[in-house]
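In: Need a 3D model of the sequence below.
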Amino acid sequence: MEAFFAPFGVVFVQRALWGGILVSAVCALAGTWVVLRGMAFLGDAMSHGMLPGVALASLFGQNLLLGATLAAGTMAVGVTALGRSPRLSQDTSIGLLFVGMLSVGVIIVSHSASFAVDLTGFLFGDVLAVRERDLAYLGAALGVALAVAVGGHRAFVALAFDPRKAHTLGLAPRAAHAVLLGLVTLAVVASFHVVGTLLVFGLLIAPPAAVALWARGIPVIMLGAALLGSTATFVGLLVSWHWETAAGATIAAVAVAMFFVSVLASAARPSPRRSSTRADRPARPSAVSHPEGQMTS
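Out: Predicted structure coming up:
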C-alpha cells in the first residue's frame, strides 16, 4: 500500500495530479459535445493546429499561451467560415486547415536549433513540471468552461441532435456552433502548455466516449468523463513513477485503454431489448417503445 501512495508524497507529482484532474474536468465539458457531435477530427486538428502560433511565439520570445490562443482562434474562424460553403464538406475544410497549419508550424520550427526538443515538448508536454501558476490558469479555465457549458446547454443539445429544430426554436445554431468551437478551443489551449497536445486530445475524446456507451444523460456523461479522466491521471502517474515511462503519454494510454475496456464490457452485456419474459407471457409494448440509444439532456 505504501508503494501505491508513495509517489504522491512528492510535491511535483501532487501538482501533476491536480493539473491532470483540472484538465480532465475542462476536457469533459468540451469533449462530451465533441463526442456527441462526431467532432473528434476537429478536436485533433485544433490541438495540432496551434503549432504555428506556438512556434512563432517561441521564435520571437513571446508568451506561448498567447501564440496558441491566436493560432487556435484562427483555426476556429477558418473552420466556421469554410463550413458555410455548400460545396465543401466540413471534414474537407478541417482537413485542409489541419494540414496547412501543421505544415506551417513544422516549417517554422524546423529553422530552430532545438527542432526535436521543441516539437516533442509540444506533442507530449511535461505534466511533471506543472507549477502553481499553471494550476491557477487551469482553475480559471474550468470556471469559464463551466459557465459556457451551463449557459449554452439548451442550444448545444438542440444543435447536437436536431439543428433544424434549433433554428425553429430561435436558438441560433450558427452562433451556438461558434460558441462550441470556442469551448473546444478553450479546453485545448488551456491544457496543452501543461500536458501537451497528445494528452489533451486523449482526455478530450477517450473518457466521454467511454462513458457515453453507458450513460444517457449529458450531465452524467460529463461527470463520468471527468471522473474517468482523473482516474486515468492517477493511474498513469503511478505507472509512470514505478515503470519510469513518460508521464503524459502514459496517462493518455491509460485513458484510451479505459475506453477499449468500456467498449468490450458494453459489447458483452446482455441487450435490454431482449425479452426476459417466459414464452407463455406476451411481450409488453413498452419494452420497445423507448429505444436505448435515446439521449436525455
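In: CA only for contacts and neighbour counts going forward, please
Out: OK.
In: In a strand, residue 156, correct?
Out: No: Residue 156 is assigned helix when assessed by DSSP: H, G, I helix; E, B strand; the rest coil, not a strand.
In: residue contacts, it?
Out: By CA atoms under 8 Å, 6 or more residues apart in numbering, the contact set of residue 156 is 33, 176-177, 180.
In: Need the single longest helix in the chain, by residues.
Out: Longest helix in the chain by number of residues (criterion: DSSP state H): helix 173-212.
In: here's the other one to compare against:
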Amino acid sequence: MDLLLEPFTVTFVGRAAVAGMLVAVTCACAGTWVVLRGTAFLGDAMAHGMLPGVAVAALVGAPLHLGAAAAAATMALGVTGLRRHPRLGGDTAVGLLLVGMLALGVIVVSASPSFAVDLTAYLFGDVLGVRPGELGLLAVVAAVTIAVTAVGHRAFLLAAVDERIARTTGLHPRAAQAALLGLLTAAIVASFSVVGTLLVLGMLVAPPAAAVLWTSRVVTAMTLAAALGCAAVVIGLLVSWHASTAAGATVAATAVALFAVSLLASLVRDRRAATTAAPSSIEGTVPA
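Out: Here you go, the predicted model:
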C-alpha cells in the first residue's frame, strides 16, 4: 500500500492528481460528443491552433490561458464560418485553419529574440507544476462544463442525430453546435497546461472512446469516461513516480492503454456473444 499511497502524500503530486481528475471530468463531458460525432480531427486542430494565442500571451506577459482561449475561440468561429460555405467540407475548413494558426504561432515565436514561449511546456504540459490558483480555474471550468452538458443534453443529442429533427422540435441546432464548440474549447484550454496540446487529445478522446464500447447511453458513457480518465490520472502519476517518466505523457499514454484494454475486452465479449448465439440459431432451424 505504501507504494500506492506514498507518491500522493507529496504536495505537488497530490495537487497534480486533483488537477488531472478535474481535467478528466471536463474532457469526459466534451470528449464524449467528440467521439459520437466523429470530430476528433477538430479537437486536435483546436489544440494545436492555440499556439499563436499562447505565444502572444507569453510575449506580452498576459495569462497563458487567456491567450489560449482567444486562439481556440478564433479557431472555433473560423471553422463554424467556413463550414457554411457550400463548396467547402468540414475537414477542409479545419485543415486550412490548423495550418494557418500553426504557421502564425511559429512566426510569433521565431520573431521573439528571447524565445519567451516555453514550447516544451506548451506541447507536453507540466502536471506536476500546477499551482493552487489553477486548481480553482479547473474546478470552475469542470462545474460549468457539467452544467452546460446537463442543460443542453437534449439539444446536443438531437443535433448529433439529425439537425432536421432538432429544428422540427423547436430547437436551434446552430446554437447547439456553438455550445458544443464552447465545451470543446473549455476542455482543451483547461487541459493544455496539465498534459499539453500534443497530449490533450489523448484525454479528450481515449476515455470516451473506451466508454462508448460498453454503453449506448450518452450519460452513462460520460460517467464511465470520467471514471476511466480519473483512473488514467492516478495510474499514470504512480507509474511516472516509480519509473521516473514524464508525468503528463505517462497520464496520456495510460489513457490510451486503457482504451486498448477496453477494446480487447469488448472484442472478447462480442466473440463470446456470437459463439453463444450461433448454436441457438442452428438448433432453432428446421431441416429442409
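In: TM value for the aligned chains?
Out: After superposition, the two chains reach a TM-score of 0.93 (TM-score structural alignment, normalised by the length of the second structure), with 283 aligned residues with a CA RMSD of 1.7 Å.
In: Check how far the longest helix of the first structure sits from its aligned residues in the second structure, on average.
Out: Mean deviation of helix 173-212 of the first structure relative to the second structure after superposition (mean CA distance after the TM-score superposition for the first structure): 1.1 Å.
In: cool, and stretch 69-81 of the first structure?
Out: With mean CA distance after the TM-score superposition for the first structure, stretch 69-81 of the first structure averages 0.5 Å from its match.
In: Residues in contact with that stretch: which ones?
Out: 46-47, 49-54, 90, 93-94, 97, 178, 181-182, 185, 189.
In: which among those end up buried?
Out: 46-47, 49-54, 90, 93-94, 97, 181-182, 185, 189 (16 or more other CA atoms under 10 Å).
In: sorry, back to before: farthest pair in the contacts of residue 156 of the first structure?
Out: Largest separation among the contacts of residue 156 of the first structure by CA to CA: 33 and 176, giving 11.7 Å.
In: Those two: which is more packed in?
Out: More crowded of residue 33 of the first structure and residue 176, by other CA atoms under 10 Å: residue 33, with 27 against 20.
In: Let me know the secondary structure of that one.
Out: Applying three-state DSSP: residue 33 of the first structure is helix.
In: Contacts only, for it.
Out: By CA under 8 Å, 6+ apart, the residues touching residue 33 of the first structure are 39, 156, 160.
In: how near is residue 59 of the first structure to residue 97 of the first structure?
Out: Taking CA to CA, to the nearest Å as the criterion, residue 59 of the first structure is separated from residue 97 of the first structure by 22 Å.
In: contacting residues for the nearest residue to residue 252 of the second structure once chain neighbours are set aside?
Out: Leaving out its chain neighbours, the residue that sits closest to residue 252 of the second structure by CA to CA, 6 or more residues apart in numbering is residue 202, at 5.4 Å. Counting by CA under 8 Å, 6+ apart, residue 202 of the second structure touches 252-253, 255-256.
In: Repeat the analysis, applying 7 Å as the threshold.
Out: Going by CA atoms under 7 Å, 6 or more residues apart in numbering, residue 202 of the second structure touches 252, 255-256.
In: Equivalent analysis for residue 68 of the second structure, please.
Out: Going by CA under 7 Å, 6+ apart, residue 68 of the second structure touches 50, 53-54, 189.
In: Could you rerun that using 6 Å?
Out: Residues near residue 68 of the second structure by CA atoms under 6 Å, 6 or more residues apart in numbering: 50, 53-54.
In: Strands - which of these land there?
Out: Counted as lying in strands by DSSP state E, out of the contacts of residue 68 of the second structure, is not a single one.
In: Let me know the closest of the contacts of residue 202 of the second structure to residue 240 of the second structure.
Out: Among those, residue 252 lies closest to residue 240 of the second structure (CA to CA), at 11.3 Å.
In: hang on, the earlier thing: I would like the range of the second structure that aligns with the longest helix of the first structure, please.
Out: Under the alignment (TM-score structural alignment), helix 173-212 of the first structure falls on residues 173-212 in the second structure.
In: Next, the distance between the ends of the matching stretch.
Out: 23 Å.
In: Show me what counts as buried in that stretch.
Out: Buried residues in stretch 173-212 of the second structure, counted by 16+ other CA under 10 Å: 173, 176-177, 179-212.
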